[in-house]
Every structure is written in structure tokens, then in C-alpha cells.
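Q: predicted model and sequence follow; I will ask about them next.
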Amino acid sequence: MAANFGANSRYATTDTRSWTTPDGQEISYLARRFLPHPENLAGIGSHVVVAGDRLDNIAAAELGDPELWWRVADANRAMLSLELTAEPGTTLRIALPEGVPGMPHV
């Protein structure tokens, strides 16, 4: 069963699990979300980091929604998202979410 998160959430397609305690109480929890392989994500652009950049602002500018910051992190294989904006001049890849095919270049 999938969790009930908004469509723009990185957990939108993540399943939930449940565990029953010895006394019969059922506890629901979110299954582990594995990071996608960036090379499998369809690239749609790039962003060069400037001093003071934040992923939510980059996502708002590049993807139209600051809550999609996780897509920038996924496209750049980031476990610690703050590292992506730590060094001005770094080029970040902007990509579609996993499973969404890109358009071929014409």
C-alpha cells in the first residue's frame, strides 16, 4: 500500500509497512526509499551554484516548486543536500523524477 503523500513529495510512491507488537498493537511506518541512479533520470537542464543558493530556491526557479528540492538532490546523487550548494561554481543537474521519460533532443 502506498503512503498518502502529495504528488510533489519524494515519498508519493513509497509504500507503507506495518508491524504488530507482541501485545497486538499495529504500527504503520514508511518503507525505505532508495535513491534513484542519476544516470537513469532524464535531464532537463542545469544550474550553476552562486553564493547563498539554497536547493528550495533552485527548485522554485528551475522546476516551479520549492518543494521539489529533492529532485535536484536525487539528480546529483546527494545524501547530504546542503553539500550541493556549499561551493559556488558547482554545476547541478536538473532532471525529471524517476520513471518519467524525457523528450528526445530535436
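A: Everything's here; your move. Residues are numbered from 1 along each chain as shown.
Q: drop to CA atoms for contacts and neighbour counts, all remaining ones
A: OK.
Q: tell me the SS of the residue nearest the centre of the chain?
A: Nearest residue to the geometric centre of the chain (CA atoms, centre = their mean): residue 70, 2.9 Å. Secondary structure, DSSP: H, G, I helix; E, B strand; the rest coil: residue 70 is helix.
Q: list the contacts of residue 71.
A: 10, 59, 94, 95, 96, 97 (CA atoms under 8 Å, 6 or more residues apart in numbering).
Q: ok, the last one - how many residues close by?
A: Other residues within reach of residue 97, judged by other CA atoms under 10 Å, total 22.
Q: ok, now the second one?
A: By other CA under 10 Å, 21 other residues sit near residue 59.
Q: and the longest helix along the chain, what does it pack onto?
A: Determined from DSSP state H, the single longest helix within the chain is helix 55-63. If contacts are counted by 3 or more CA pairs under 8 Å, 6 or more residues apart in numbering; DSSP states H and E, helix 55-63 sits against helix 69-75.
Q: any idea how far the residue lying farthest from the centre of the chain is from residue 59?
A: For the chain, the residue at maximal distance from the C-alpha centroid (CA atoms, centre = their mean) is residue 23, at 37.1 Å. Noted for residue 23: a distance of 45 Å to residue 59, by CA to CA, to the nearest Å.
Q: try this one next to it:
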Amino acid sequence: MTNPIQAMLEAGIVEATDFPPESRYHGIPTRTFIAPDGRAIPYLVRRFAPPPENFATLGFRTVAEGDRLDRIAAETIGNPQGFWLLCDANRAIWPEELEQTGFPLRLTLPEGVPGPEDEG
């Protein structure tokens, strides 16, 4: 008897991923590099951050001295590991870019989720 979950993965009904849905790498495909010695080395395909226009703005928060992006993410979206969502929405590669005192941090909904101004 075939494992039903494996059958769904093989049929493409269920997405196979090594990363949970809240990860920035969820849905990013993997590839395998074959090293000269024959070892298979898996790697992630390059992830391109989505354009900031894909995020509905909820508001802004001025970064205070000592603020950390993981703590801001915990306060604003309820998940400190979601700091990367703030990076994407503010076109930043490194969290430290957004931790500058006085920086107007853009707070958004997740990518593709329409904001109140987009409804209707």
C-alpha cells in the first residue's frame, strides 16, 4: 500500500518543502550540486525579495534607540522570527539597516494581502 501523503507529494497535490510556511524560504526550490568528488550538495535557489509595492501599508513606527527588529516584529506581527517580513516590506537585506534610531519603519500586511484601502 502506498503512503497517502507520499502519493500526494508525488502527484504535486501537496507542496514538498523543507521550510515551514512562516519561513522566508518556504516555497523556494532546492537544487543539487554534484561536487567533483561525487558528493551531492543541496542548496536553495536564490530568493528575490518581493517589491515593496506588494505589501499593503498599515502604518509607520519610528525606531527608538535600542530597538531590535525581532522585538518590533514580536510586538507588531506577533512573531519575532518574522523580522524578515519587515525587511522585505522596507527593502532591506540586513535587519540592522532598519534598526537606526529615528528610522520610519513601514509596517505592512503580508505580501499579497490587500489592505483596507484596497477593498471595496
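A: Happy to help now that I have it. The shown structure was predicted, so the numbers you read here are calculated from the model rather than taken from an experiment.
Q: TM-score them against each other, please.
A: TM-score of the superposed chains, computed with TM-score structural alignment, normalised by the length of the first structure, equals 0.84; 104 aligned residues with a CA RMSD of 2.0 Å.
Q: OK, contacts around the residue nearest to the centre of the first structure?
A: So residue 70 of the first structure contacts residue 10 (CA under 8 Å, 6+ apart).
Q: then residue 52 of the first structure?
A: Going by CA under 8 Å, 6+ apart, residue 52 of the first structure touches residue 85.
Q: now do the same for it: its match in the second structure.
A: For residue 52 of the first structure, the aligned position in the second structure is residue 66, judged by TM-score structural alignment.
Q: residue 41 is in contact with residue 35 of the second structure, correct?
A: Yes - counting by CA atoms under 8 Å, residue 41 is a contact partner of residue 35 of the second structure at 7.1 Å.
Q: now, the most widely separated pair of the contacts of residue 71 of the first structure?
A: The most widely separated members of the contacts of residue 71 of the first structure, counting by CA to CA, are 10 and 94 (15.2 Å).
Q: those two: who's more crowded?
A: The neighbour comparison of residue 10 of the first structure against residue 94 (other CA under 10 Å) goes to residue 94, with 24 against 18.
Q: now the host helix or strand of the more buried one on the second structure. Mean distance?
A: Residue 94 of the first structure is part of strand 91-95, with elements assigned from DSSP states H and E. Superposed on the second structure, strand 91-95 of the first structure shows a mean distance to its aligned partners of 1.1 Å (mean CA distance after the TM-score superposition for the first structure).
Q: which parts of that strand are buried?
A: Neighbour counts over strand 91-95 of the first structure (16 or more other CA atoms under 10 Å) mark 92, 93, 94, 95 as buried.
Q: which among the residues you listed gets closest to residue 66 of the first structure?
A: The closest of the buried residues of strand 91-95 of the first structure to residue 66 of the first structure turns out to be residue 94 (CA to CA; 13.3 Å).
Q: the closest one matches what in the second structure?
A: For residue 94 of the first structure, the residue aligned by TM-score structural alignment is residue 107.
Q: so where do the strands sit in the second structure?
A: Counting by DSSP state E, the second structure has these strands, from start to end: 30-34, 40-44, 57-62, 104-108.
Q: can you tell me what sits against the longest helix of the first structure?
A: Residues contacting helix 55-63 of the first structure (CA under 8 Å, 6+ apart): 47, 65-69, 71-73, 81-82, 84-85, 94.
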